[in-house]
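Asker: Next comes the sequence, and after it the predicted model I'd like to discuss.
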Amino acid sequence: MLRGLEIRDMLIIERLELAFHPGLNVLTGETGAGKSILLDALGFVLGWRGRADLVRQGAQTGEVTAWFDLDEAHPARAVLREAGLPESDELLLRRVNTADGRKTAWVNDRRASGEVLRALSEVLLELHGQHDDRGLLNTRGHRDILDSFGGHAPLLQDTRAGWAGLRAAEKALRAAEEAIDAVRAEEDFLRHAVSELDKLDPQPGEEETLDSQRRMMQASEKIAGDVGRAQAALGYEGAEGALSDALRWLEGVADRAEGQLEEPIAALGRALNELGDAASGVERCLDVLTFNPAELESCEERLFAIRGLARKHGVEPDALADFADSLRARLAQLDDGDADIERLQADWRVAEQEFATAADALSAARRAAAERLDTAVRAELAPLKMERAVFTTQISDDTPGPEGQDAVAFTVATNPGAPAGPLNKIASGGELSRFLLALKVCLTEGQQGITMIFDEIDRGVGGATADAVGRRLAALAEDGQVLVVTHSPQVAALGAHHWRVEKQVEDGMTTSTVVPLLPEERVDEIARMLSGDRITPEARSAAQALLSG
């Protein structure tokens, strides 16, 4: 519930503080006195998008503060928790606008974004009028309104999930078909390339091994002679024989050398072992260097074939095996493609059925909600002197999407037998006001803690009809809080609390203020609304009659 509003240096308001109450609060005043400024200021502190030039001329900043009472179950508390803002029984909103357009907001003395303000406004206030900006006159918003009235959030969630699943299945199927088409376009190349790679069967590291063998064989003729001579020098006719003789001679006299030859004999034994290892290594080298010229030719042919295939496919020689695997995988994709397509088509059919089931359930719920809404609106139209009018929620087929498969439009016929049409094209100004009032009453039924503001909702009606509108607003305010900006004396007389908006000019500066009216002052204000600037005794008497009910 809105408890207060403080405005500083906004438009033509220098400073103003208002305290609102439960029940029906009415604001009256002459045209141009500044009633719309109050709504502009309230919309500003709630983050609504509106006019930019709000700061009063000559001021550096403009500021609006609004405070609300919140009960324990008020939905605004959930918004505060989600935004990480402190909760209390009182919600304090403050927003400052500088002359150059910069805006800063606080919620319970914590900095907050305009997005948070707007989220709070959704659960704090409902603004209604002939130029309603919440979608009643815009058919694009009628489906959302009907879903809100019907409580279709779970069904909408299922439908959106079904649509997302269907779109994902379609995307997967389309991607698989495109991939198979691409593979099929190069099938001949793939099969030839795989056959060529399979025939060669290159292995990782093979290119380096072949290159080393080739270089060894090419160098063998140059080094084989020296290696052979080294083998002879190390053999029995050379170093091995000499060392063996030396060892034999020393061992023959060692027992008479008093231990002096033990170390030399051991060293010679080690030398003979090392010499044997060296000779074995040289022998193995000679075995390698001894090759058939055909081996060199074969080595070179395979080496050049591997390198040529690598250049052909633009990969490193060691990557040929992995490249071959990738080509085989693409061929397998083609060979297995029909089975994959069938599986994905089956997935798509399942997703299509799931979406259709969810969308059909939502459509059925919408049709049922439309009947309830039509019945509720008809019940509201009767006390508003429109018992012969017909309100119909039309549901037709629409292109399927995440919100289902229905188009929704609110239509009216002001007289039986007359053609139905959109609200803003069929209804006159006064009729439109009453249709909007009836519809808004139905849509907000059951909402707790919301302050409803009606901006000249009674425009275009008078007499008994205006009285009917006022009584419906008063009844609506019995369980909550309603603020009405009105030019109708019948509506103003039914208010529990009454303010008059006044405009003053002092020293060439225009300002607007709001004055709470005492009972006797209300008589004069309603008399003014009845008769104009000159209040006659008859007008005052009529005003007293209205106030007495």
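Answerer: That came through fine. Residues are numbered from 1 along each chain as shown.
Asker: Please count neighbours and contacts with C-alpha atoms only from this point.
Answerer: OK.
Asker: Are there helices or strands packed against the strand or helix carrying residue 63, and which ones?
Answerer: Using DSSP states H and E, the secondary-structure element containing residue 63 is strand 61-69. Counting contacts by 3 or more Cα pairs under 8 Å, 6 or more residues apart in numbering; DSSP states H and E, strand 61-69 packs against strand 2-10, helix 35-45, strand 90-98.
Asker: another one to put next to it:
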Amino acid sequence: MLQELSIQNLALIEKLQLNFNKGFSSLTGETGAGKSILLDALGLTLGDRSDSSLVRHNTPRAEVSAQFDIKQLPHVQAWLVDQELDDDGDCYLRRTVTSEGRSKAYINGRPIPSSLLKSLGSMLIDIHGQHEHQSLLSNHKQLGLLDAYAVHPELIKTCRQDYQAWQVLNRQLDTLLTNQADFQSKFELLSFQNSEFDDVQPIQEEFEELSEEQSQLSHANEIILACENAYEAIEGSSGAADLVNQAIHAIESIVSYSPSLQVTIEQLNSALIEAQEAAAEIHKHSSDIELDPNQLSRIEERLALLFGLAKKYNLEPETLVEKHQQLKDDLTSLTQSDASLETLKSEIDQAWSTFQNSGSALSKSRRKAAEKLSKIVTEGMHSLGMPNGLFEAQISALESVNASGLDKVAFHVTANKGQPLQPLAKVASGGELSRISLAIQVATAEVTSLPTLIFDEVDVGIGGAIAEVVGKKMQQLGAHKQILSITHLAQVASHGHTHLQIEKRTENELTFTQVIELDEAARIEELARMMGGLTISQQTLEHAKEMFSSAQQFNS
């Protein structure tokens, strides 16, 4: 539940800290006192869009923070842990907005995107606005309310996932059918290209090896001559090997006098061995080269064939083998598309059946909830001064299914006996629509898992005994949840477990909004003001006292 709301430099509020109690708290004040500012402040902490116009004039920034008790909300605790935002069970939200419009958001002191505030806020508070009945005219909103009332999130999740899986397969089928439409032209092109590669039959690393051999054969005479000269320089008379041998003999003749030269002898021996091995390799390389013009011609013809194919397909010659394999794979895939089509159609049929099953399970749950909701809202209409009213949440099949399932939900009502049920959108009387809306909101609020419900002047258009019923209903809800109601009706406000007065004052030519928690005497005076206007008579005070006393009997 909401424990504390702190506000600084927001609109008419310079600095304000509010502590909220359990149960039903009524919030009242004169028109223009700033009741909506509190909702704006709370909305900011819950992730609503920021606006620089909310920042108090001549101040650099506004700041709003809210503290929540989540001890009885394990799903909220788990969410904070998952997001790595937990802090020993605390839930502290903060939002700042600068006069330039820049906004920052925090959960338990950690900076986060405002979208996370929205996700968390949706688990903490539900705000029912005074224009809620307008959105209730939407079938989409009606479906959402029924689903919330039914409390079947897993069925909704499964149905949505099954629908999406079915849609993915349908998109694959569309792609496959599009490809098949061009089957003949693609098949002919791939077949022709593959046959060209089949004619050439490029081999892995063939191009590199042939290039090296072609270079060697085209310079065979130069290579042989250079090898012969190198061999002669090493192994010929007075060659390197002979000279090194002479050096070894010369050093060996004196090594007994200079033992340290033994290392030099070993070095010379190593050099002699390496030189002789190099000479042998040179001789072998020279012997392996054949002066074969025909072989060179064959290699050049093969290289020209590879170069020509690579140039035609704008490839590097080294990638011809890879391209050949790709053509084979594409041709195989294309020729197997008929088999793929049949397999895909079978998978689509299975996915559709799965979606139908999950959609039917969701429909069954919705129908059960619709029957219960219809009964409770009808009873609510009776208690709100519509004794012949009838409400029915009707479910029919969608012409075109979607991720929400197979159903279309439409709220139908009648306010008078003998009159047929008709869609909620066709209810002519604004007062009747407002009362029906309130009955629906109260009915769905009773089953919601949200700990805090805020009613923002939802009692507009209601008065007299009906207003008293509204107050009793909110008082009853307050026994199980935290209820905050911004109201202009004394009959509703009198039923609050606590009463907060929102007041606007002017000081030093500056305007401020403040909120005061009223004691019993102040509550009676505020109720009298709400009933009698600026001039409060003793009779009005007595009436207010009697109203307050009667309403508070239900709190005991």
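Answerer: Sure thing, it's come through. Just so it is clear, the structure is predicted and the values come from calculations on it, not from any experiment.
Asker: How close are the two chains, by TM-score?
Answerer: Remark: TM-score between the superposed chains equals 0.79 [TM-score structural alignment, normalised by the length of structure 1]; 503 aligned residues with a Cα RMSD of 3.9 Å.
Asker: Go ahead and name everything in contact with the strand holding residue 63 of structure 1.
Answerer: 1-10, 41-42, 44-45, 54-56, 89-99 (Cα atoms under 8 Å, 6 or more residues apart in numbering).
Asker: which residues in structure 2 does whichever helix or strand comes after it align to?
Answerer: Of the helices and strands lying after strand 61-69 of structure 1 in sequence (DSSP H and E), the nearest is helix 76-83. Under TM-score structural alignment, the match for helix 76-83 of structure 1 in structure 2 covers residues 76-83.
Asker: Next, the buried residues of the matching stretch.
Answerer: 76-77, 80 (16 or more other Cα atoms under 10 Å).
Asker: Tabulate those residues (CSV), appending distance to residue 153 of structure 2.
Answerer: Below are the buried residues of stretch 76-83 of structure 2 laid out as CSV (distance: Cα to Cα, whole Å):
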residue, distance to residue 153 of structure 2
76, 16
77, 19
80, 20
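Asker: Going by distance to residue 148 of structure 2, which of those residues wins?
Answerer: Checking these against residue 148 of structure 2 with Cα to Cα, the nearest one is residue 76 at 17.5 Å.
Asker: I'd say the closest one and residue 123 touch.
Answerer: Yes - in this structure, residue 76 of structure 2 is within contact of residue 123 by Cα atoms under 8 Å, at 6.9 Å.
Asker: Now list the buried members of the contacts of strand 61-69 of structure 1.
Answerer: 1-10, 41-42, 44-45, 54-56, 91-99.
Asker: what residue of structure 1 takes the place of residue 47 of structure 2?
Answerer: Looks like residue 47 of structure 2 aligns to residue 47 there (TM-score structural alignment).
Asker: how deep is that match tucked in, by neighbour count?
Answerer: 21 (other Cα atoms under 10 Å).
Asker: Wait, a strand at it?
Answerer: No - assigned with DSSP: H, G, I helix; E, B strand; the rest coil, residue 47 of structure 1 falls outside any strand and is coil.
Asker: need the contact list for it.
Answerer: By Cα under 8 Å, 6+ apart, the contact set of residue 47 of structure 1 is 114-115, 117-118, 121.
Asker: Only whichever of these are buried, select them in ChimeraX.
Answerer: Of those, the buried ones go into a single ChimeraX selection, burial set by 16+ other Cα under 10 Å:
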select :114,117,118,121
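Asker: what's the closest non-adjacent residue to residue 356 of structure 2?
Answerer: Take residue 356 of structure 2 and drop its neighbours on the chain: the residue closest to it by Cα to Cα, 6 or more residues apart in numbering is residue 406, 7.9 Å away.
Asker: My error: substitute residue 20 of structure 2 in the last question.
Answerer: Using Cα to Cα, 6+ apart, the nearest residue to residue 20 of structure 2 is residue 3, at 5.0 Å.
Asker: returning to what we had before: in contact with the residue nearest to residue 356 of structure 2: list those residues for me.
Answerer: 356, 359-360, 363, 397-398, 400.
Asker: how about a cut-off of 10 Å?
Answerer: By Cα atoms under 10 Å, 6 or more residues apart in numbering, residue 406 of structure 2 lies in contact with 159, 355-356, 358-360, 362-363, 395-400.
Asker: which pair in those residues spans the largest distance?
Answerer: So, the contacts of residue 406 of structure 2 by Cα to Cα: farthest apart are 355 and 395, at 18.3 Å.
Asker: what about these two, which has more around it?
Answerer: Neighbour tally, residue 355 of structure 2 and residue 395, criterion other Cα under 10 Å: the higher count belongs to residue 355, 24 against 17.
Asker: what helix or strand is that one on?
Answerer: helix 337-383.
Asker: Can you get me a residue count around residue 404 of structure 1?
Answerer: For residue 404 of structure 1, the count of nearby residues is 25 (other Cα under 10 Å).
Asker: So what's the residue count around residue 428 of structure 1?
Answerer: Residues lying near residue 428 of structure 1 (other Cα under 10 Å) number 13.
Asker: Roughly how far does it sit from residue 434 of structure 1?
Answerer: 10 Å (Cα to Cα, to the nearest Å).
Asker: Next: residue 103 of structure 1.
Answerer: In terms of Cα to Cα, residue 103 of structure 1 sits 37 Å off from residue 434 of structure 1.
Asker: More neighbours: which of these two?
Answerer: Legend: neighbour count by other Cα under 10 Å for residue 103 of structure 1 and residue 434, higher for residue 434 (29 against 17).
Asker: got the contact list for that one?
Answerer: Shown in contact with residue 434 of structure 1 (Cα under 10 Å, 6+ apart): 129-130, 380-381, 384-386, 427-428, 440, 457-461, 465-466, 468-469.
Asker: What range does stretch 244-258 of structure 2 cover in structure 1?
Answerer: So stretch 244-258 of structure 2 is aligned with nothing, judged by TM-score structural alignment.
Asker: now the strands for the stretch 51-200 of structure 1?
Answerer: 61-69, 90-98, 103-107, 110-112, 125-129 (DSSP state E, counting those that start in this stretch).
Asker: Equivalent analysis for the stretch 401-549 of structure 1, please.
Answerer: 404-413, 421-422, 451-455, 481-485, 497-506, 509-516.
Asker: Ok, which of those comes nearest residue 368 of structure 1?
Answerer: It is, among these and with distance given as Cα to Cα, strand 404-413, at 12.9 Å.
Asker: mean deviation of the closest one from structure 2?
Answerer: Following the fit onto structure 2, the mean deviation recorded for strand 404-413 of structure 1 is 2.8 Å by mean Cα distance after the TM-score superposition for structure 1.
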